[in-house]
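Q: Below is the structure, and that's it, no one-letter string:
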């Protein structure tokens, strides 16, 4: 009797587990990501204070779902005929590809540089739940 109860309980747990696995797999398959519909954009800033201000404003305005701030990068570039070397921070921004023009306009309007870097690369693939979250967070 005890063995039969244990077997029944184990069977019920297995059915529940299999149902959960099936639902998760099916929902991930149903949430197909369109490659390139989201982008990772990059913006350099002169320091962390400016980077945080720009990042927070982008998230508040729903131009970005998330902005990572990478501190202490060194940039070497030519500017007005001279080779320059500066310490900067790098913003890595996750957004919809359709929002890149608005994001670029916003950065240009608040950035202290004469020519602000804004470059974007389309996201081809990634963690489906994360990509779904980015898409839900940043409107079309």
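A: Okay, I see it. Not measured: the values here are computed from a predicted model. Numbering: from 1, shown residues only.

Q: hey, let's count contacts and neighbours off CA atoms from now on
A: Noted.

Q: which element is the spatially most central residue of the chain on?
A: By CA atoms, centre = their mean, the chain has its centre lying nearest to residue 94, at 3.1 Å. Using DSSP states H and E, residue 94 sits in strand 82-96.

Q: ok, structure two:
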């Protein structure tokens, strides 16, 4: 898998030299499926602690998806837990039976998957050829 970002400390990404804290500064908004691609959308959270340089939106554009795995979160969880990322990791695709572990790895290996863990227990795992992190809104409100 190729990416244009690195994972930092399993809660943030580094994009073009900019540290983006997914755990504290962004809320998960959902998945958008387009053919063989999946967009994972995050919106900037509301808070006075946010730096003005934090983008309003982030998309993980997963291209040529060959594998998808989802675990639903706890329906009784608070809304902020359902949209709050707890961890992000790259993980070997040959270990797809393991969906509850992290690796301290900044860049993916060729056959890694991307796994997102959320505070409500939700898990999203994607296997694809390339992921581009995009900071412009692909679906602006009408």
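A: Great, that's in hand. The shown structure was predicted, so the numbers you read here are calculated from the model rather than taken from an experiment.

Q: Tell me how they score on TM after superposing.
A: Here the superposed chains carry a TM-score of 0.26, computed using TM-score structural alignment, normalised by the length of structure 1; 62 aligned residues with a CA RMSD of 4.9 Å.

Q: List the contacts of residue 134 of structure 2.
A: 58-61 (CA atoms under 8 Å, 6 or more residues apart in numbering).

Q: Go again with 7 Å.
A: For residue 134 of structure 2, the contacting residues are 58-60, by CA atoms under 7 Å, 6 or more residues apart in numbering.

Q: before we move on, what about residue 120 of structure 1?
A: Residue 120 of structure 1 neighbours (CA under 7 Å, 6+ apart): 39-42.

Q: May I see these organised as TSV, with neighbour count, secondary structure and distance to residue 66 of structure 1 added?
A: Formatted as TSV, the contacts of residue 120 of structure 1 follow (neighbours: other CA atoms under 10 Å; DSSP: H, G, I helix; E, B strand; the rest coil; distance: CA to CA, whole Å):
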residue	neighbour count	secondary structure	distance to residue 66 of structure 1
39	23	strand	11
40	21	strand	10
41	24	strand	11
42	18	strand	12
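
Q: Do I have it right that the residue nearest to the centre of structure 1 meets residue 69?
A: No. Proximity of residue 94 of structure 1 to residue 69 does not meet the contact threshold set by CA atoms under 7 Å, at 11.9 Å.

Q: Checking my notes, residue 82 of structure 2 in a helix, right?
A: Yes. The assignment for residue 82 of structure 2 by DSSP: H, G, I helix; E, B strand; the rest coil puts it in a helix.
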